[in-house]
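Student: my questions concern the predicted model and sequence given below.
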Amino acid sequence: MLIALNKPMNRLSQFTDEGRWQGLSGLDLPKGVYAAGRLDRDSEGLLLLTDDGRLQARITSARVEKSYLALVEGRISAGALAQLRIGVELKDGPTRPAGAEAIDPPALWERDPPVRVRKTVPDSWLRLDLREGRNRQVRRMCAAVGFPCLRLVRWRIGNVLVDGLEPGQWREVDPADLGLSGPGGKRAGPRPTRR
């Protein structure tokens, strides 16, 4: 079984609550599934859950491309996008090259709590496509090129999109929808719609 969940903001990627933060229990998920990877508490979007340990390992491998939509503070520059594409130096070493593109604001659900808007500071959206998954990597990459992340949404894992799911909603998906072909996993899939 493979479940695509739109993890809400301020929820943990585990079933048990921790302190004041809620886990995934209470979202009426099937019994016996566990997260294949994680999203930070303050990140939103696609989280895959499965009851298949082998599939879980394949999803979390660096072979499966994941796309993130990031709202950053400031007008993203061509130079910053170029740096993200070739890789940036983080405290735990350089990142792999990534897909990085400025995009129009995507049609997303309302965030709770909403992003704090500062009228004197512009913001912009970008899409990052990664094949690695370090702790808070997208946020650290954006900060490293001078554009702090204000909102982060995982949009895609392999060929599975979060599109159509409201926060807290989930649907069962066919593992073949991931687009994995053999042990290497082949990248493909639609891009977020520009609006």
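Tutor: Structure's in. What do you need?
Student: please make it C-alpha for all contacts and neighbour counts, starting now.
Tutor: Will do.
Student: buried residues in stretch 71-87?
Tutor: For stretch 71-87, a neighbour-count test (16 or more other C-alpha atoms under 10 Å) marks 71-73, 76, 80-85, 87 as buried.
Student: so of those residues, which ones are in helices?
Tutor: Among the buried residues of stretch 71-87, the ones falling in helices (DSSP state H) are 80-85.
Student: re earlier: would JSON lines of the buried residues of stretch 71-87 with distance to Arg156 be doable?
Tutor: Converted to JSON lines, these look like this (distance: C-alpha to C-alpha, whole Å):
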{"residue": "Leu71", "distance to Arg156": "16"}
{"residue": "Val72", "distance to Arg156": "19"}
{"residue": "Glu73", "distance to Arg156": "23"}
{"residue": "Ile76", "distance to Arg156": "22"}
{"residue": "Ala80", "distance to Arg156": "23"}
{"residue": "Leu81", "distance to Arg156": "20"}
{"residue": "Ala82", "distance to Arg156": "22"}
{"residue": "Gln83", "distance to Arg156": "22"}
{"residue": "Leu84", "distance to Arg156": "19"}
{"residue": "Arg85", "distance to Arg156": "18"}
{"residue": "Gly87", "distance to Arg156": "20"}
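Student: use this one as the comparison:
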Amino acid sequence: MEKVMPAVVNVMKEEATLVTLIKPQFEVPRSQALKDLPRENVQLTTKFGIVKMEPTQVVVKDTVEYVNSCCEASLKHLGVDYIDRYYVHRIDTSVPIEETMRELMKLVEEGKIKYIGLSEASPNTIRRAHVVHSIIALQMEYSFLTQEIEEEIIPLLHVNVIYILGYFEGVTNNDVEKVVMEKKLILLNKRPGNTSSGSAA
């Protein structure tokens, strides 16, 4: 098992972005790793929605036609009959999320995907999407440096039983040191008997 698991992990990590771009040269080789394992033992995750990434913008497309074309392409390239978790990689604000979700719901009913996920979605989008069909998970940037989603999104996910799939961008040593120092100051100011405001008298 130790020899094949890394390949499966790569499929779940790397194809999440590569599938979005519909590049069979990345998916087809990974389909060989899937053939070496019982399909029921593999949790396959992929995404769709980003047409291309440019230095100044990300081109997003969540139309009904694109949802279908991406799904069919991924099934073919990976050599599987279904995808376990299918994520909307980015939200296309020109397309009502309800339309995208209804098409994804059809894919669930057809057995081509098992669960639907969202990525980088606002609280309002999550609510609207979840009304159409249940959301299994939400992918958001979430780390000790970026905790803004704890204010509104995390409680929303808790109420609706939606899992959080956190990720974080590159972190430098300076970032870590800054956060550690801030945490230390907070803890020091909270000590019993400490009435200092943190500034010189």
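Tutor: It's in. Computed from a predicted model, the values in this text were never measured in an experiment.
Student: what does the superposition give as a TM-score?
Tutor: The TM-score (TM-score structural alignment, normalised by the length of the first structure) is 0.26; 97 aligned residues with a C-alpha RMSD of 6.1 Å.
Student: please name the nearest non-neighbouring residue to Ala77 of the second structure.
Tutor: That one is not Ala; residue 77 of the second structure is His. Once flanking residues are discounted, His77 of the second structure sits nearest to Val28: 4.9 Å by C-alpha to C-alpha, 6 or more residues apart in numbering.
Student: ok, that neighbour to Ser74 of the second structure distance?
Tutor: Distance of Val28 of the second structure to Ser74 of the second structure, computed by C-alpha to C-alpha, to the nearest Å: 9 Å.
Student: in which helix or strand would I find the residue nearest to His77 of the second structure?
Tutor: helix 24-35 (DSSP states H and E).
Student: so which elements touch that helix?
Tutor: Applying 3 or more C-alpha pairs under 8 Å, 6 or more residues apart in numbering; DSSP states H and E, we find helix 24-35 of the second structure packed against helix 5-18, helix 64-78.
Student: now the angle from the following helix or strand past the longest one to helix 64-78?
Tutor: Scanning the chain past helix 64-78 of the second structure towards its C-terminal end, the next helix or strand to appear is strand 83-88 (assignment: DSSP H and E). Computed with axes from the mean of the first three to the mean of the last three C-alpha atoms, to 10 degrees, the direction of strand 83-88 of the second structure lies at 140 degrees from that of helix 64-78.
Student: what packs against the helix or strand just after strand 83-88 of the second structure?
Tutor: Remark: after strand 83-88 of the second structure, the chain's next helix or strand is helix 97-109, criterion DSSP H and E. Using 3+ C-alpha pairs under 8 Å, 6+ apart as the contact test, the elements touching helix 97-109 of the second structure are helix 64-78, strand 113-119, helix 123-132.
Student: if we use 6 Å, what do you get?
Tutor: Packed against helix 97-109 of the second structure, as judged by 3 or more C-alpha pairs under 6 Å, 6 or more residues apart in numbering; DSSP states H and E, are no other helices or strands.
Student: run through who's touching it.
Tutor: With C-alpha atoms under 6 Å, 6 or more residues apart in numbering as the test, helix 97-109 of the second structure has contacts from 113-114, 129.
Student: what is the burial count for Gln56 of the first structure?
Tutor: Gln56 of the first structure: 19 surrounding residues under other C-alpha atoms under 10 Å.
Student: so it, which of the three states?
Tutor: Assigned by DSSP: H, G, I helix; E, B strand; the rest coil, the conformation of Gln56 of the first structure is helix.
Student: from Leu48 of the first structure, how far out is it?
Tutor: Gln56 of the first structure is 9 Å from Leu48 of the first structure, by C-alpha to C-alpha.
Student: circling back: I figured the residue nearest to His77 of the second structure hits Leu75, correct?
Tutor: No: with contact defined as C-alpha atoms under 6 Å, Val28 of the second structure does not count as touching Leu75 (10.1 Å).
Student: the two: which has the busier surroundings?
Tutor: Per other C-alpha under 10 Å, whichever of Val28 of the second structure and Leu75 has more neighbours is Leu75, with 18 against 15.
Student: mind listing what the more buried one touches?
Tutor: With C-alpha under 6 Å, 6+ apart, Leu75 of the second structure has no contacts at all.
Student: number of nearby residues for Val160 of the first structure?
Tutor: Val160 of the first structure - counted by other C-alpha under 10 Å - has 22 other residues nearby.
Student: from Leu81 of the first structure, how far off is it?
Tutor: 25 Å.
Student: which ones are touching Leu126 of the first structure?
Tutor: Leu126 of the first structure neighbours (C-alpha under 6 Å, 6+ apart): 69-70, 101-103.
Student: not counting sequence-adjacent ones, nearest residue to it?
Tutor: Once flanking residues are discounted, Leu126 of the first structure sits nearest to Ala102: 4.3 Å by C-alpha to C-alpha, 6+ apart.
Student: which element is that neighbour on?
Tutor: Assigned by DSSP H and E, Ala102 of the first structure belongs to strand 99-103.
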